[in-house]
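>>> I'd like to go over a predicted model; first the sequence, then the structure.
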Amino acid sequence: MSIRTQLPGALVLEDGRIFPGVPFGAETDAEGEAVFTTVMTGYQEVATDPSFYGQIVCMTYPLIGNYGVCPEDDQSRRPWIAGMVVREYCDEPSHWRSTGTLGEYLARHGIPALHSVDTRALTRHLRTRGVMRAVLVSDRAGRSDDELRELAGKAWTPNTADVVPAVAGDFRALGPKDAPHVVLIDLGVKEHIIESLLRREVRVTVVPYGTTAKAILALGPDGVVTSPGPGDPVNAAAAVFTVRDLARSGLPFFGICLGHQLLALAAGAQTSKLKFGHRGGNHPVKDLLSGQVHMTSQNHGYQVDAESLPVDQGWQIWMVNVNDGTVEGLRHQRLPVMSVQYHPEGSPGPQDNQYLFDEFLALVRAHWERRQPAASVGLAAQASTGGSE
């Protein structure tokens, strides 16, 4: 497929700014929220991250498409972005795993994109003015700039309603049956989160959004994970009550990204929208308990308001963003509950935060061992010491 140079398109923002570009991908228009991400690789993972649902994503790294696409990199069953905007698009990828071009991939899924856009100017504009409504048009012919601006001002965004049902998956049972059992609430989970759990030899039951705490507890879990997902956490009100009951149950609980925000709401805290969000693979986060700083992969537009956290009820801020001081992690002083605002599986982005799965699963295994019959525990102890005398 050759890059089309005719019928130039544009990204039009609700404040009237127009960024012209050359279309690739699907030959259609899109509406959504214009955002940017600073990841240098992983454009396919970005496209298939459900947290990007309904957003037109500007890739700040200038060269996109150079290593093609392959099915193994999909983070979900389909791409969720509304559109993509890049500076330079490579339509002749070179990589041994590549099964096609990014343009073909987006076209197959009906997603439009633009290249030859001044992405630096666009990113600076969004940092200054904040993320906003936008339309991406593949063909400006026959439409005036004023008409396009009017469309941008009325564009739908994923913050106006509960959009989690659009991306959440179905029930799945995975992993060995005779292992610690983790229930994962799917609010738009990425596959690498599930893989990060399975490679640690636990049983994972994925339950759909809307599953009640009572139904989850009936599955007999040793721990619960609440996944990332799109939209304003306040709109996912039903999940707040589920998370509240699970966090109070005494089970190990791990909230990731949207799961972190829902945990904060369940604790009685508040959330608010960030000006331009945290999206990229290079966000420094400080662990306030250890003093260590970790580079993290992030994709969110909302934050937990630190001053609203009820610290008198045992809640504490665990991690903060080094750049702006926003809350990046929560813990409870008495309950086995933890959460992070970023993506510990690092897809795309750094992998050095995988230790969080180990920390959570240590709590899970301790809970599982307490549930085993005394005879089984004795046999396990004998096996670990080489048998009895």
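Everything's here; your move.
>>> contacts and neighbour counts: CA atoms only from here.
Noted.
>>> top helix in the protein by residue count?
In the chain, with assignment by DSSP state H, the single longest helix is helix 355-371.
>>> how about the helices in the stretch 51-200 of the chain?
102-108, 119-129, 145-153, 164-167, 191-198 (DSSP state H, counting those that start in this stretch).
>>> in TSV: those, plus distance to Thr205 and mean neighbour count.
Shown next, in TSV, are the helices of the stretch 51-200 of the chain (distance: least, Cα to Cα, whole Å; neighbours: other Cα atoms under 10 Å):
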stretch	distance to Thr205	mean neighbour count
helix 102-108	30	20
helix 119-129	39	16
helix 145-153	41	17
helix 164-167	18	19
helix 191-198	10	18
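>>> make CSV from those and add distance to Gln382 to it.
Shown next, in CSV, are those (distance: least, Cα to Cα, whole Å):
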stretch, distance to Gln382
helix 102-108, 54
helix 119-129, 60
helix 145-153, 68
helix 164-167, 47
helix 191-198, 26
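>>> still on that earlier bit, can you give me the angle the helix or strand following the longest helix of the chain makes with helix 355-371?
For helix 355-371, the following helix or strand on the C-terminal side (DSSP states H and E) is helix 374-385. Helix 374-385 and helix 355-371 meet at an angle of 130 degrees, taking axes from the mean of the first three to the mean of the last three Cα atoms, to 10 degrees as the criterion.
>>> second structure follows, compare the two:
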Amino acid sequence: MNYKNLKKAILLLEDGTIFEGKSVGIEGSSFGEVCYNTGMTGYQEIFTDPSYSGQLMVTTNAHIGNYGVNDDEVESNGIKIAGLICRNFSFPYSRDRSSGSLEAYLEKHNLLAITDVDTRAVVSYIRDKGAMNAVISTEVDNVESLKAQLKEVPNMEGLDLASTVSTKEPYFYGDENASYKVSALDLGIKTNILRNLAKRDCYIKVFPNTASLEELKGFNPDGYFLSNGPGDPEPLKNAQKVAGEIIEQNLPLFGICLGHQVIGISQGVSTKKMHNGHRGINHPVKNLITGKGEITSQNHGFVIDRASLEGNDKVEVTHIHLNDNTVAGIRIKDKNCFSVQYHPEANPGPHDSSYLFDQFIDSLKK
């Protein structure tokens, strides 16, 4: 492709602010909540993470596409972001392990992406004003029409997106002769979570988000897992019910991200939408039990409301985010249940949080 002939494109925020750019290839318009990720690597893992469903992704790393794509570096069955906004899109790529270009990958999944955007200005604006709905479009002459369409896009708060990315039918992952069996409720599960469980001698059956505890019990598992996922945890009534029943029966339960929030709600804790969320691979977390720090991967726009934990005698905070003191982990007192807001299966190098999977295995042994 001739870089000089790229078609003009825009990023239009719901408050009317416009940032100019150019289309990477696919033409049209794509709507969603605009957010940003500060990771310097791992763009393919970000794009295929179901937790980003319904969101327009701004990448703060200046160069995107320079190392191509690899078929093994995906977190789901395809791209889940609603659109991509970047500073410098690299059409050439260079890496021995690449299976193709990011340009071709985006075209295959029909994803709209724009480049040449002043992403520093966009991120600065979002940090000040907060997350909001937006549209990226090549229809630069139809701004008023785009504004009208943008008004009809639902807000992320109160939105059930987990049901849109959850599996429709149960499936298995791992070695059926493994030592442990785990029933996982899929709210938007990442493949690397399954990999981490499987390599710890677990055989996993992944269930749709609508599954009951009776269905999960039908696998005769040693423990239960509540996955990550997109959207607001409040509408997920079935997942909350299942979590509450597992905890009440004192069965081993581990939750990550959205699953962590669902566990909190099941115990009378409330959640809230954040100003602009945590999304990156270098977020500092303190383990209050051990006193140790962890460099973590995070991706969430909702969080457990710490104020709602006051007076709650069921839930203990185990981890906090050191940047803003938000709740990053909890455990249920006198129950075999714990959860974290961040992603121990994902990291840019440090494996500070991988012990959480080992902790879950220890709970299965008990």
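That came in fine, so what should we check first? Every value quoted in this text rests on a predicted model; they were computed, and no experiment measured them.
>>> TM-score for the pair, please.
The TM-score (TM-score structural alignment, normalised by the length of the second structure) is 0.95; 364 aligned residues with a Cα RMSD of 1.6 Å.
>>> about what we covered before: nearest approach to Gly32 of the first structure belongs to which of the helices of the stretch 51-200 of the first structure?
For those, the distance to Gly32 of the first structure is smallest for helix 145-153, at 8.7 Å, taking Cα to Cα.
>>> contacts for the closest one, please.
Val12, Leu13, Glu14, Asp15, Gly16, Glu31, Arg133, Ala134, Val135 (Cα atoms under 8 Å, 6 or more residues apart in numbering).
>>> among these, which one has the most neighbours?
Using other Cα atoms under 10 Å as the neighbour criterion, Ala134 leads the contacts of helix 145-153 of the first structure with 31 neighbours.
>>> what's the burial count for Asn323 of the second structure?
By other Cα under 10 Å, neighbour count at Asn323 of the second structure equals 9.
>>> give me the three-state assignment for it.
Of the three states, Asn323 of the second structure takes coil under DSSP: H, G, I helix; E, B strand; the rest coil.
>>> check contacts around the closest residue to Asn66 of the second structure other than its chain neighbours.
Spatial nearest neighbour of Asn66 of the second structure, excluding adjacent residues (Cα to Cα, 6 or more residues apart in numbering): Tyr93 at 4.5 Å. Going by Cα under 8 Å, 6+ apart, Tyr93 of the second structure touches Gly65, Asn66, Tyr67, Gly68, Ser101.
>>> one more: Asn276 of the second structure?
Each residue near Asn276 of the second structure by Cα under 8 Å, 6+ apart is listed here: Cys35, Ile126, Arg127, Gly130, Ala131, Gly301.
>>> cutoff 10 Å now
Listed by Cα atoms under 10 Å, 6 or more residues apart in numbering, the contact set of Asn276 of the second structure reads 34-36, 123, 126-132, 300-302.
>>> with Thr290 of the second structure instead?
Here Thr290 of the second structure is in contact with Thr318, His319 (Cα under 10 Å, 6+ apart).
>>> likewise for Lys190 of the second structure?
45, 48-51, 74-77, 227-229, 343, 345-346.
>>> equivalent analysis for Thr226 of the first structure, please.
Neighbouring residues of Thr226 of the first structure by Cα under 10 Å, 6+ apart: 183-189, 206-207, 209, 239, 243, 253-260, 262-263, 339.
>>> now, of those residues, which are buried?
Neighbour counting by 16 or more other Cα atoms under 10 Å classes 183-189, 206-207, 209, 239, 243, 253-260, 262-263, 339 among the contacts of Thr226 of the first structure as buried.
>>> among those residues, name the ones in strands.
Among these, DSSP state E puts Val183, Leu184, Ile185, Asp186, Val206, Val207, Phe253, Phe254, Gly255, Ile256, Ser339 in strands.
>>> correct me, but the first one touches Asp222?
Yes. Under the criterion of Cα atoms under 10 Å, Val183 of the first structure is in contact with Asp222, at a separation of 8.0 Å.
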